[in-house]
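Colleague: Below: sequence and its predicted model.
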Amino acid sequence: MRVDKYLWCVRFFKTRSLATNACKQGKVKIQGVSVKPSREVYATDKVSIRKDQIDYEIEVLDLPASRVGAKIAGLYVQDITPKEAFEKMELLKYSKEYYRKKGTGRPTKKDRRDIDELLDNTEEKNKEESIKEEPQE
């Protein structure tokens, strides 16, 4: 069975074209070698896939006749991805949450509130200063 079709059949990719594109971009490797989408996959092959910034590693157990349901996909593939890969993703998620480059994109609702609060405070200070500066009669 073709590697792109296999990855689609065991529900690693939502569409077969996504699996094909991943193979063409060099994100799918068998035994550590980048493969074309038409490369045949056999039982006991170890496939590594780069998807969503995670390096998944799977072992082919059997070849399905056609696309299988999510519940029985485990009969055809064994996930041997190290836990460190998922921990890296969690750390990446936390670091992205608190970091935003200045001048890029729209401000979040919290950012807008902070800006409005800052502007309101400066306007109030300016009004207070102008009142103090006016001579009283």
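Modeller: Arrived safely, thanks for sending. Numbers count the residues shown, from 1 in each chain.

Colleague: C-alpha from now on. contacts and neighbour counts both.
Modeller: Fine.

Colleague: Would you indicate which residues of stretch 39-48 are buried?
Modeller: Within stretch 39-48, the residues scored as buried using 16 or more other CA atoms under 10 Å are V41, Y42, K46, V47, S48.

Colleague: How far off centre is it?
Modeller: Offset of stretch 39-48 from its chain centre (CA atoms, centre = their mean, to the nearest Å): 25 Å.

Colleague: picking that back up, and the buried residues of stretch 39-48, which two are furthest apart?
Modeller: Y42 and S48 (14.1 Å; CA to CA).

Colleague: isn't F86 right up against Q53?
Modeller: No - look at F86 against Q53 with CA atoms under 8 Å: they stay out of range, at 9.6 Å.

Colleague: higher neighbour count, those two?
Modeller: Taking neighbours as other CA atoms under 10 Å, F86 and Q53 compare with F86 leading, 15 against 12.

Colleague: alright, now check it against this:
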Amino acid sequence: MNYKISTEPGARLRIDKWLWAARFFKTRSQAADAVEKGRVRVAGTPVKPAKEVRVGDLLRIEIDRTVWEVRVAGVCEVRGPASVAQMLYEETPESRSQRAAESERRRTYREPAAALHGRPTKRDRRVIDKLSDGD
């Protein structure tokens, strides 16, 4: 299939459709929902799903506590494979380094409750009660 990507400076597309075509979200409704909730910003300001993005716009996209800062490099009306979707944006170097740092932090993070197994013992319960009585 021939995917027509427009990289002209005047090219524009609805932001929810662009986010879907660029494969940040699986469906347009998920993209529109994220835009409505303020998780997508154009040049630092929250927008509505009908807002048109242009080539060159700077977007900040938050997905599951992961923040992407990307510059729109092109627009495409249809959703294509990942190789085509990656041609629609350029991620900023700061964003790339922050995502790598966040990924490393998540990989090395240890859940504090991971060492606990099952219910507290009678002794643990006494310690808990003693601590909570101090309120």
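Modeller: Structure received. Everything numeric in this text was worked out from a predicted model, so none of it was measured.

Colleague: follow-up on the earlier one: can you redo the buried residues of stretch 39-48 of the first structure as a markdown table with secondary structure?
Modeller: Below are these laid out as a markdown table (DSSP: H, G, I helix; E, B strand; the rest coil):
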| residue | secondary structure |
| --- | --- |
| V41 | coil |
| Y42 | coil |
| K46 | strand |
| V47 | strand |
| S48 | strand |
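
Colleague: And the residues you listed, which is closest to G26 of the first structure?
Modeller: Using CA to CA, the buried residues of stretch 39-48 of the first structure come closest to G26 of the first structure at S48, 10.5 Å.

Colleague: Grab the nearest non-local neighbour of the equivalent of the closest one over in the second structure.
Modeller: Counting by TM-score structural alignment, S48 of the first structure lines up with R60 in the second structure. Distances taken as CA to CA, 6 or more residues apart in numbering put E69 closest to R60 of the second structure, at 4.6 Å, once the chain neighbours are dropped.

Colleague: What segments of the second structure are helices?
Modeller: For the second structure, the helices defined by DSSP state H occupy 15-21, 28-36, 82-85, 93-108, 122-133.

Colleague: Adding distance to P46 of the second structure as columns, could you present the ones you listed in JSON lines?
Modeller: Below are those laid out as JSON lines (distance: least, CA to CA, whole Å):
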{"stretch": "helix 15-21", "distance to P46 of the second structure": "11"}
{"stretch": "helix 28-36", "distance to P46 of the second structure": "8"}
{"stretch": "helix 82-85", "distance to P46 of the second structure": "23"}
{"stretch": "helix 93-108", "distance to P46 of the second structure": "19"}
{"stretch": "helix 122-133", "distance to P46 of the second structure": "43"}
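
Colleague: Tell me how far the residue nearest the centre of the first structure lies from E87 of the first structure.
Modeller: Residue closest to the average C-alpha location in the first structure (CA atoms, centre = their mean): D52, at 3.8 Å. Using CA to CA, to the nearest Å, D52 of the first structure is found at 13 Å from E87 of the first structure.

Colleague: if we can go back for a sec, roughly how far does the residue nearest to the centre of the first structure sit from I72 of the first structure?
Modeller: D52 of the first structure is 23 Å from I72 of the first structure, where distance means CA to CA.

Colleague: circling back to that earlier point, neighbours of the residue nearest to R60 of the second structure, just the number please.
Modeller: When neighbours are counted by other CA under 10 Å, E69 of the second structure registers 23.
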